[in-house]
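[1] Quick one, what's the 3D model for this:
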Amino acid sequence: MNKRTLAPPAGPARTLALAQLISRTGDGAYYVTAALFFTQVVGLSAAQLGLGLTIAWTVALALGVPLGHVTDRRGARGSAVFFFLCASVAIGSYLFVRSFPLFVLAACLYAVGQRAGSAAQQALLAGVVPKENLTKVRAVLQASYNAGLSLGAALGGVVLLFDTRGAYLAAFALNSVAFAVGAAVLWRVPPVEAAPAPAEGERTKSVFRDRPYVAVSLLNLVLVLHMPLIDVALPLWIVGHTEAPKWVLSVMFMLNTLAVVVLQVRVARGVTDLSSAARYVVRGALLLGAGCVVFAFSGSGGSAWSAVLLLVAAAGVQTLGEMLSMAGSWEISFGLAPDGKHGQYQAFFGSGLTVAEIVGPLALTGLLVYWGAPGWILLGALFVAAGLGMVPAVRWGERTLAGRGEAVPDVADAAGIADATDATDTADTADRQLTRD
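    Alright, predicted model coming up:
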């Protein structure tokens, strides 16, 4: 990959990034306008909206691994296209839904299509990109994800400026079309051979029986609690505990989004194997914890500008921690998954984000808004503990894979003993290999 550009090399990686950019542009417009659309146009109450979305994401969580298994059996490309089209149909149906039961059905289809489609897309990535390049390409996809959300959010802002029924309907139509176009783009990716069916009498091992993988997934669930932080808990914290103006939240959101778009690929270059991945998760967790401490001090009663500086500084520290921990977790999620089972394994690993979206707002609000600074300190400690716990969990996963006859990189120096210069040289070598590919 050329260090001067965010674009992935021509071929499947670039096609996957394009599909990500297109589909998430529609999602960006959806996220900005959804609450007002459902309450002002559809006519749902706030309670109905919250309940319906909770039901939808819970259904997506329950069906994630079974549908991931279907992805492995049917093929990742066809499954990804199918699930993207399901999301397109679901969003399109919102244009005609005017009752709570139909809203719940459409929301369930959308949540399932989005989550299952994301897992299938990761399985497709694992099938068409060499293993040594997976994390770097995944970083490009994350940058495309954030770029699409930013562009879509800007379009959603225009919709809010007009604030008319037609404008809201146009935003949802855009999201529906974006998923359909994304599905068409995904069809250009080479197909991945489906996993063979087990022989008669042979017992297929589920991801739920892979205890090391379950362990790393649960630890990652703690780390991704930073995702709903800026959407729910931080606005309430800023209003109720600091002297900072409300507009600082927009600054923090833009800082996070633009930093990921610009820096995520560069940050991920140092992740080349499970050893470096574990180190990255530890460093990212330490930064997430440090950011929580700074957030705690932002409510200490100083001036408005001191609160703004502390909030922006904390957001910057946490954004770097997010990029480091995510880069490491991608490598771990792919590296510890057996060949032929990336569909169900990626679905299970990604379910942590779904759980965070379901329980995170309530848990973080109670912990931070009602408990205050001690809640921030506790959250930071949880981040650090989860990061440190990832090291023995990855070692456990390595031993498990080795027992199955699958070679994986050694993680003996995962706590950070390896020389930093060697890690940089390894990253540059892998980067040149990706350019040749």
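[2] From here on, just use CA atoms for contacts and neighbour counts.
    OK.
[3] Contacts only, for the residue nearest the centre of the chain.
    Note on the chain: the residue nearest the mean C-alpha position is Leu353, at 6.5 Å, using C-alpha atoms, centre = their mean. Leu353 makes contact with Leu221, Val224, Leu225, Met227 under the criterion C-alpha atoms under 8 Å, 6 or more residues apart in numbering.
[4] give me that answer again for 7 Å
    By C-alpha atoms under 7 Å, 6 or more residues apart in numbering, the residues touching Leu353 are Leu221, Val224.
[5] Of all the residues in the helix or strand hosting it, which ones are buried?
    Using DSSP states H and E, Leu353 sits in helix 342-364. Residues of helix 342-364 classed as buried: 342-358, 360-361, 364 (neighbour count, 16 or more other C-alpha atoms under 10 Å).
[6] I'd guessed Gly375 sits against Leu368; true?
    Yes - counting by C-alpha atoms under 7 Å, Gly375 does reach Leu368; the two are 4.9 Å apart.
[7] hey, where'd the helices end up in the protein?
    If DSSP state H is used as the criterion, the helices of the chain fall at 12-36, 46-74, 76-93, 100-128, 134-162, 165-186, 211-223, 234-241, 248-268, 274-297, 304-335, 342-364, 373-403, 420-436.
[8] one more to put side by side:
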Amino acid sequence: MRGLTLSTFLTTLGDGLFATVSVLFFTRVVGLRMVDVGLGLTLASLAGLVAAVPVGHLSDRHGARRVLLVLTAAAGPAVLGYLAVRSFVPFVVVACVVGIVQRGCRTVLPALIAVIASADERVVARAHQQVVSNIGIALGAGAAGIALYLNTRTAYEALVVGAGLAYAGSAVVLNRIPVRLPPPVPAERPRMWTALRDLRYLRFTGLNAVLSLNGGLMEIALPLWLVTCTRAPAWLFSALIVMNTLLVVLFQVRISSRGSDVERGAWGRASRRAGFLLGGACLLYGTAGWGNALVAAGVLVLAMVAHTGGEMYQVAGEWGLSFQLAPERATGQYQGVLAMGRGATNVVAPVALIAVVKGGQLGWVVLAAVFLVAGLAMPVATRSSAGEGLREGTGAVAEPVR
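    The predicted model follows:
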């Protein structure tokens, strides 16, 4: 697991190096218009979304480690391809390749964890990877700040090269990871779209997609609300992000380790807890619009504590249920469906969350209700029923609903 942790760190370091300045690179170095950059990145996200299930299916058929190694090795050359881009069409092609590779890596990583770790260790192992990912992205973003300060073509191109080298290093480490032999391949392999016929997993994916709006809430709604609708100082947003990162690093593993009792629905309860905390955070964010600078700042700090708690319980519930509800022989495919759900959230989030901010306090109340309903519905929606999805706790596939 240490090797996989180092590989994850290097991959996310590369993500942080380039993602932080990607838009500036595309506009100032490549010379694209902002609208072209937005369209190209949207197409790239959609390409990654569509490829998630097929990539997961490949990992089930050919081994998660092998597929992840191929994708990670391809990530370096794919990102370096941006150095040769000078117009819109090549940019879209390279961006789509990068989107497919990066989304594929995020899809296959949990499937590899399922191979390396035992059933009761997977969520904690996933939490460790998440903490390391946060550290890698933060360090990469910090290093990218040097390029932002220099603001030269050479500095931006150096970040692209640095990201490519980080991905190459991740592939080298991944290639050296010893992995236990997977269980014998069943006589009848699952079809590629089996997960899309599992109604229980689809319900889980949909509700989890709603709860995962908390990521966009932090990136889109919170800064807009803080700057335009509260009297808190603008710099407080950076302090809140740092606080969120520190809380995740300190407590994510501890929270994720509390739900090992899957037979009593611990992961569903974690999602329910996430709904309560995220709903409470939304109400606090809305309340911050009424106070003076000091009061607003204090309320926003409390809101971020609740928000971060909701985030940690949400991902813990997501990881636990995604492993618990998926059959062992189709983990990659099911993770692909989950990735599609999260990707759809990323597409919808900007419009939905800007509408929340424009709606003022009422918008925050509505969003709080959405989180609360999604959290309350999760334990019920993921409960097994006759003839549907998986048999509880067995990892075996029941007859899918048609």
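[9] follow-up on the earlier one: the residue nearest to the centre of structure 1 pairs with which position in structure 2?
    For Leu353 of structure 1, the aligned position in structure 2 is Arg342, judged by TM-score structural alignment.
[10] Roughly how far does that match sit from Phe204 of structure 2?
    Using C-alpha to C-alpha, to the nearest Å, Arg342 of structure 2 is found at 11 Å from Phe204 of structure 2.
[11] One more: Arg383 of structure 2?
    Distance, Arg383 of structure 2 to Phe204 of structure 2, using C-alpha to C-alpha: 10 Å.
[12] Specify which residue of the two has the higher count of neighbours.
    Phe204 (25 against 17; other C-alpha atoms under 10 Å).
[13] Tell me which residues touch the residue located most distally from the centre of structure 2, please.
    Here structure 2 reaches farthest from its C-alpha mean at Asn292, the gap being 34.8 Å by C-alpha atoms, centre = their mean. The contact partners of Asn292 of structure 2, taken as C-alpha under 7 Å, 6+ apart, are Arg231.
[14] Just give me the match in structure 1 for it.
    Aligned partner of Asn292 of structure 2 by TM-score structural alignment: Ser303.
[15] Also Leu236 of structure 2?
    That one, Leu236 of structure 2, aligns with Val248 by TM-score structural alignment.
[16] So the residue nearest to Ala173 of structure 1 when sequence neighbours are not counted versus Val177 of structure 1, what's the distance?
    Distance criterion C-alpha to C-alpha, 6 or more residues apart in numbering; nearest residue to Ala173 of structure 1, sequence neighbours excluded, is Gly92 at 6.1 Å. According to C-alpha to C-alpha, Gly92 of structure 1 and Val177 of structure 1 sit 8 Å apart.
[17] got it, and Pro374 of structure 1?
    Separation of Pro374 of structure 1 from Val177 of structure 1 (C-alpha to C-alpha): 46 Å.
[18] Same drill for the two, tell me which one is more crowded.
    Shown here are Pro374 of structure 1 and Val177; by other C-alpha under 10 Å, Val177 has more neighbours (20 against 14).
[19] Map that one onto structure 2.
    Val177 of structure 1 maps onto Leu165 in structure 2 when the alignment is built from TM-score structural alignment.
[20] Who are the contact partners of its match?
    Leu165 of structure 2 neighbours (C-alpha under 7 Å, 6+ apart): Gly76.
[21] any idea how far it lies from Gly215 of structure 2?
    Distance, Leu165 of structure 2 to Gly215 of structure 2, using C-alpha to C-alpha: 28 Å.
[22] and if you look at Ala114 of structure 2?
    25 Å.
[23] ditto for Pro327 of structure 2
    28 Å.
[24] which of those two has more neighbours?
    Pro327 (23 against 16).
[25] Per the alignment, the more buried one pairs with which residue of structure 1?
    That one, Pro327 of structure 2, aligns with Pro338 by TM-score structural alignment.
[26] for Val253 of structure 2, same thing?
    Match for Val253 of structure 2 (TM-score structural alignment): Val265.
[27] Grab the nearest non-local neighbour of Met323 of structure 1.
    Gln264 (6.0 Å).
[28] Give me the neighbour count for that neighbour.
    25.
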